[in-house]
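J.: Got a predicted structure plus its sequence, pasted below:
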Amino acid sequence: MSVKNKGNSVSNQSKLWMEDALLKLMQAKNYHEITIQEITDNAGLSRRTFYRNYSSKDEILEGCFYKIWLEYESIIRKQIDLTLPNIARIFFSVMKKHFDFLSLINRHHLLPLFLSKVDELLPPAFDEVKGEKMTFPKENIQYALTFSTGGFMSILIRWLNDSTQKSPEEMATVVKDFVSIFNYSNPVEKQISHETRFNEK
């Protein structure tokens, strides 16, 4: 993300106004039809101010995603239990706090922007929190992280679209179960495989 003027209090206030303006426009209009001029007009700012802070309107949303990520990451860093179900519980606890925003983003089919942001932010955070203890090849870890982020984003979309959202604790159970599902081996198939190996001897 190439958002400009980080740490400037006047700039930060301008960003908040532009975030608010964009999200309000998205309530009534297709995201791809919203212009920079409409954002700045609704925020009471100039186009010059917009381009001092952003290169595109996508970066406004990326800034929102980044704040959600920082909230999630700050909780993860305090955890001793880094199993997938507990990570899921924390993930959906944070997502639940931002449900209205994420539902709006999902309605406009913009969650791939969030996925792109997480793909960028997860590897360094993983290395710091867990990576030093891993003995797997670095490339394999990168594939695993890509699988993880894609999987969680797909589950997030399904969760947002569900008419009755499961609680973070229920989602932790779902993730625990699908790990078991992937590891499941049919006892009959195991018996056939064993008999085949035995007959080959």
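T.: Thanks, I have the structure now. Residues are numbered from 1 along each chain as shown.

J.: going forward, measure contacts between C-alpha atoms and count neighbours the same way
T.: Will do.

J.: ok, Leu82 - contacts?
T.: Listed by CA atoms under 8 Å, 6 or more residues apart in numbering, the contact partners of Leu82 are Ile76.

J.: Work out the gap between the helix or strand encompassing Arg89 and the centre of the chain.
T.: Secondary structure from DSSP states H and E places Arg89 in helix 84-97. Relative to the mean C-alpha coordinate of its chain, helix 84-97 is positioned 11 Å out (CA atoms, centre = their mean, to the nearest Å).

J.: can you list the residues that contact it?
T.: Contacting residues not belonging to helix 84-97 are listed as 68, 71-72, 75-76, 102, 167-173, 175-176 [CA under 8 Å, 6+ apart].

J.: 7 Å - rerun?
T.: Outside of helix 84-97, the residues that reach it under the criterion CA atoms under 7 Å, 6 or more residues apart in numbering are 72, 168-169, 171-173, 175-176.

J.: One more: stretch 13-28?
T.: Applying CA under 7 Å, 6+ apart, the set of residues contacting stretch 13-28 from outside is 39-40, 42-43, 60.

J.: let's bring in a second one:
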Amino acid sequence: MSLYIDMLPSDFKVSNVFMTNDTNWSECVSLRESMYRSNNPSALRSQTRIINSFYQLLNDTAYEEISVKQIISKSQISRKTFYRNFDSKEDVLISCIYKILSAYIEEMHTQSEVTLSWIIEQAFRILEHNKNFFQLLQRDNLLYLVLNVINREILDEHFSLSDQKSDFSRYIVYFNVGALFNVLSLWLEKDDAYSADDILRFLSDYMTSGITKNLKSPLVI
């Protein structure tokens, strides 16, 4: 099976909020405080080693075939150190997904209105900056984890804080986000059949005018 991400050079450094081919996974830590066992420098170094090692293994090995033992061996840490920082290999992976989405979540909270067009634009922005990572998840049938995070940590949280009380509006938002997620998955699968700008333009035109034109008010979550 072909790989989609080059091996991480030893001198990789975090260059921006989003992960790119030049991004060190050292900052792939969950937004959820429960995922942190400690924030002291030693623990953060251990997390960095664990995540970078996991990332390298993921390039060479299917996710299901990766064991905690392999991660520990490649990281050159003790079993105790691993479980002090993460509960499982899935915990490591989920923490990376959270970090990728962290900027989106933070920016969403600054928006007076989170429109459908904004969601589409941000989704493609994230996907383009992290395309290789998401292709690895797709390779191993793990993209559903991303949707789980979006549903649980973004949509559910927003609706809990929103003034909107309509169950109908919530169904519409979940419908559109689910549809968008499938389109993004197809775009990853086809890989370069269309540019992100082409897909973004089409979806923006279709979903904002084609779907919402019959609503009494703009679809806002």
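T.: Good, I have the coordinates. Since this is a predicted model, take the numbers as computed values, not measurements.

J.: Onto which residues of structure 2 does the helix holding Arg89 of structure 1 map?
T.: Across structure 2, the stretch matching helix 84-97 of structure 1 (TM-score structural alignment) is residues 116-129.

J.: mean shift between the matching stretch and structure 1?
T.: If you overlay the two and look at stretch 116-129 of structure 2, the average distance to its match in structure 1 is 1.4 Å (mean CA distance after the TM-score superposition for structure 1).

J.: Kindly supply the ChimeraX command isolating those of the contacts of stretch 13-28 of structure 1 that are buried.
T.: The following ChimeraX selection, which keeps only the buried ones among those, applies the criterion 16 or more other CA atoms under 10 Å:
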select :39,40,42,43,60
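
J.: Secondary structure added to the contacts of stretch 13-28 of structure 1, as JSON lines?
T.: As requested, the contacts of stretch 13-28 of structure 1 are arranged in JSON lines below (DSSP: H, G, I helix; E, B strand; the rest coil):
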{"residue": "Ile39", "secondary structure": "helix"}
{"residue": "Thr40", "secondary structure": "helix"}
{"residue": "Asn42", "secondary structure": "helix"}
{"residue": "Ala43", "secondary structure": "helix"}
{"residue": "Ile60", "secondary structure": "helix"}
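
J.: if we take the contacts of stretch 13-28 of structure 1, which one ends up nearest to His108 of structure 1?
T.: Distance ranking of those against His108 of structure 1, using CA to CA, places Ile60 first at 14.7 Å.

J.: Tell me where structure 2 has helices.
T.: Under the criterion DSSP state H, helices of structure 2 are mapped to 41-60, 68-75, 79-85, 89-108, 116-129, 131-139, 143-149, 156-161, 167-190, 196-205.

J.: what two of the contacts of stretch 13-28 of structure 1 are the furthest from one another?
T.: Farthest pair in these (CA to CA) is Asn42 and Ile60. Separation: 14.3 Å.

J.: And the match of helix 84-97 of structure 1, what's buried?
T.: For stretch 116-129 of structure 2, the buried set under the neighbour-count rule, 16+ other CA under 10 Å, comprises 116-117, 119-129.

J.: again with stretch 125-141 of structure 1
T.: Counting neighbours by 16+ other CA under 10 Å, the buried set in stretch 125-141 of structure 1 is 126, 129, 141.

J.: could I get those as JSON lines with distance to Ser193 of structure 1?
T.: Putting those into JSON lines (distance: CA to CA, whole Å) gives the following:
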{"residue": "Phe126", "distance to Ser193 of structure 1": "38"}
{"residue": "Val129", "distance to Ser193 of structure 1": "40"}
{"residue": "Ile141", "distance to Ser193 of structure 1": "31"}
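
J.: what separates the residue most central in space within structure 2 from Leu142 of structure 2, distance-wise?
T.: Centroid check for structure 2 by CA atoms, centre = their mean gives Ile97 as the closest residue, at 3.7 Å. Remark: distance between Ile97 of structure 2 and Leu142 of structure 2 (CA to CA, to the nearest Å) = 11 Å.

J.: go on, Lys80 of structure 2?
T.: 27 Å.

J.: Show me which of the two is the more surrounded one.
T.: With neighbours defined as other CA atoms under 10 Å, Lys80 of structure 2 and Leu142 compare such that Leu142 has more, 15 against 9.
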